[in-house]
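K.L.:
this one's structure only:
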């Protein structure tokens, strides 16, 4: 009886380990936010799961790798789109991008700085499997303005679920801007 229970418990343990390993390899990428580039949506020390997926859309929050280091940001432009920023306004395919997620950061920044919150840039038609990614805190230039377009193979996944700190446990809220810009049905 004891031997049978031991074998059953070992088998259950092995199954759990196998399922978790498969999830980690093919579905989830745990990400720890090390800075405030995406505050207030994802402040420093937040831990999230990035869901590995093939379909990435405008305004998705993603984790990506550049030169061996992990970063987080927001997809502003997808393959085939052009992205331009002039005078703190971002245009995607010549249409103004409404960015409610940066309003608080922008207001605070412009109170103490004379220069633009979003530095000017121009990215004509993004190539196949290339994405333009920006931080919500635009005075931090560790994004496509510094690295250029990010290849799809370097994107680790879409940030979907916060698991730490426990007070922030739950889904990442990111639908407001997508709806406002008409990207929710893409």
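P.N.:
That came through fine. It should be emphasised that the depicted structure is a prediction, and the values quoted were computed from it without experimental measurement.

K.L.:
going by C-alpha atoms from here, please, whenever you check contacts or count neighbours.
P.N.:
Noted.

K.L.:
the spatially most central residue of the chain: which element?
P.N.:
Nearest to the mean C-alpha position of the chain, counting by CA atoms, centre = their mean, stands residue 62 at 2.1 Å. Remark: residue 62 resides in strand 61-66, with elements defined by DSSP states H and E.

K.L.:
tell me how many other residues crowd residue 5.
P.N.:
Number of residues near residue 5 (other CA atoms under 10 Å) recorded here: 10.

K.L.:
and if you look at residue 78?
P.N.:
The burial count for residue 78: 25, using other CA under 10 Å.

K.L.:
A further structure is provided below for comparison with the first:
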């Protein structure tokens, strides 16, 4: 009986403090993540630019987004080109969405915005589906305290199981 109790305790503690499985809801991260994909969050993390995180929005709903700016970064967007600290950044995860935009005859995937600095203890996040994403452009900066965890592993669909990069 002690072994069963100890095992259950270890599993519950691990899930609460180390990792958590979650389901993706919505299309804001397409094509990186589809609706109902299953991922595992690590709750011990160091967040860097372009990591994917889950955070709790002000309305209490959890969102998965890509971190574009960490505290102290200067961020701007001009002609669909992201600049972080004055340096143009490639965003290869947007390639499929850019092709769709071109086919639809839309000019840009992401509207321009002037340079700003991400405040201490906050992050700037964007969805990969820039035309259909509630992200920092709407929600503002994401506080460090609202982050649930960093996405590390995809559990489903089976053809995409593995480490998330």
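P.N.:
That came through fine. None of the values given here were measured: they were computed from a predicted structure.

K.L.:
and the TM-score between them?
P.N.:
Once superposed, chain against chain, the TM-score is 0.92 (TM-score structural alignment, normalised by the length of structure 2); 164 aligned residues with a CA RMSD of 1.5 Å.

K.L.:
counterpart of residue 136 of structure 2 over in structure 1?
P.N.:
Under the alignment (TM-score structural alignment), residue 136 of structure 2 maps onto residue 144 of structure 1.

K.L.:
so the following helix or strand past the strand holding residue 62 of structure 1 corresponds to what in structure 2?
P.N.:
With elements assigned by DSSP H and E, the helix or strand that comes after strand 61-66 of structure 1 is strand 69-77. Per TM-score structural alignment, the counterpart of strand 69-77 of structure 1 in structure 2 is residues 61-69.

K.L.:
repeat that for stretch 99-111 of structure 1.
P.N.:
Going by TM-score structural alignment: stretch 99-111 of structure 1 matches residues 91-103.

K.L.:
any buried residues in that stretch, and which?
P.N.:
Within stretch 91-103 of structure 2, the residues that count as buried by 16 or more other CA atoms under 10 Å are 94, 97, 98.

K.L.:
closest to residue 18 of structure 2 out of these?
P.N.:
The closest of the buried residues of stretch 91-103 of structure 2 to residue 18 of structure 2 turns out to be residue 94 (CA to CA; 30.1 Å).

K.L.:
my read: the closest one touches residue 128, true?
P.N.:
Yes - taking contacts as CA atoms under 8 Å, residue 94 of structure 2 lies within contact range of residue 128: 6.2 Å.

K.L.:
residues in contact with the match of residue 136 of structure 2?
P.N.:
For residue 144 of structure 1, the contact set (CA atoms under 8 Å, 6 or more residues apart in numbering) comprises 132, 133, 134, 150.

K.L.:
how far apart are the strand holding residue 62 of structure 1 and its match in structure 2?
P.N.:
Following the fit onto structure 2, the mean deviation recorded for strand 61-66 of structure 1 is 0.8 Å by mean CA distance after the TM-score superposition for structure 1.

K.L.:
so how many other residues sit close to the counterpart of residue 41 of structure 1 in structure 2?
P.N.:
Under the alignment (TM-score structural alignment), residue 41 of structure 1 maps onto residue 32 of structure 2. By other CA under 10 Å, the residues close to residue 32 of structure 2 number 15.

K.L.:
residue 32 of structure 2 against residue 93, yeah?
P.N.:
Yes - here residue 32 of structure 2 reaches residue 93: they are 7.0 Å apart, a contact under CA under 8 Å.

K.L.:
who touches both of those two?
P.N.:
By CA under 8 Å, 6+ apart, residue 32 of structure 2 and residue 93 have these common neighbours: residue 128.

K.L.:
any idea which element residue 41 of structure 2 lies in?
P.N.:
Going by DSSP H and E, residue 41 of structure 2 is part of strand 38-42.

K.L.:
again with residue 19 of structure 1
P.N.:
helix 2-26.

K.L.:
hmm, back to that, what about the match of residue 41 of structure 1, distance to residue 125 of structure 2?
P.N.:
15 Å (CA to CA, to the nearest Å).

K.L.:
so where do the helices sit in structure 2?
P.N.:
Assigned by DSSP state H, structure 2 shows helices spanning 2-17, 95-104, 136-139.

K.L.:
tabulate these (a markdown table), appending distance to residue 165 of structure 2.
P.N.:
What follows is the helices of structure 2, written out as a markdown table (distance: least, CA to CA, whole Å):
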| stretch | distance to residue 165 of structure 2 |
| --- | --- |
| helix 2-17 | 22 |
| helix 95-104 | 16 |
| helix 136-139 | 21 |
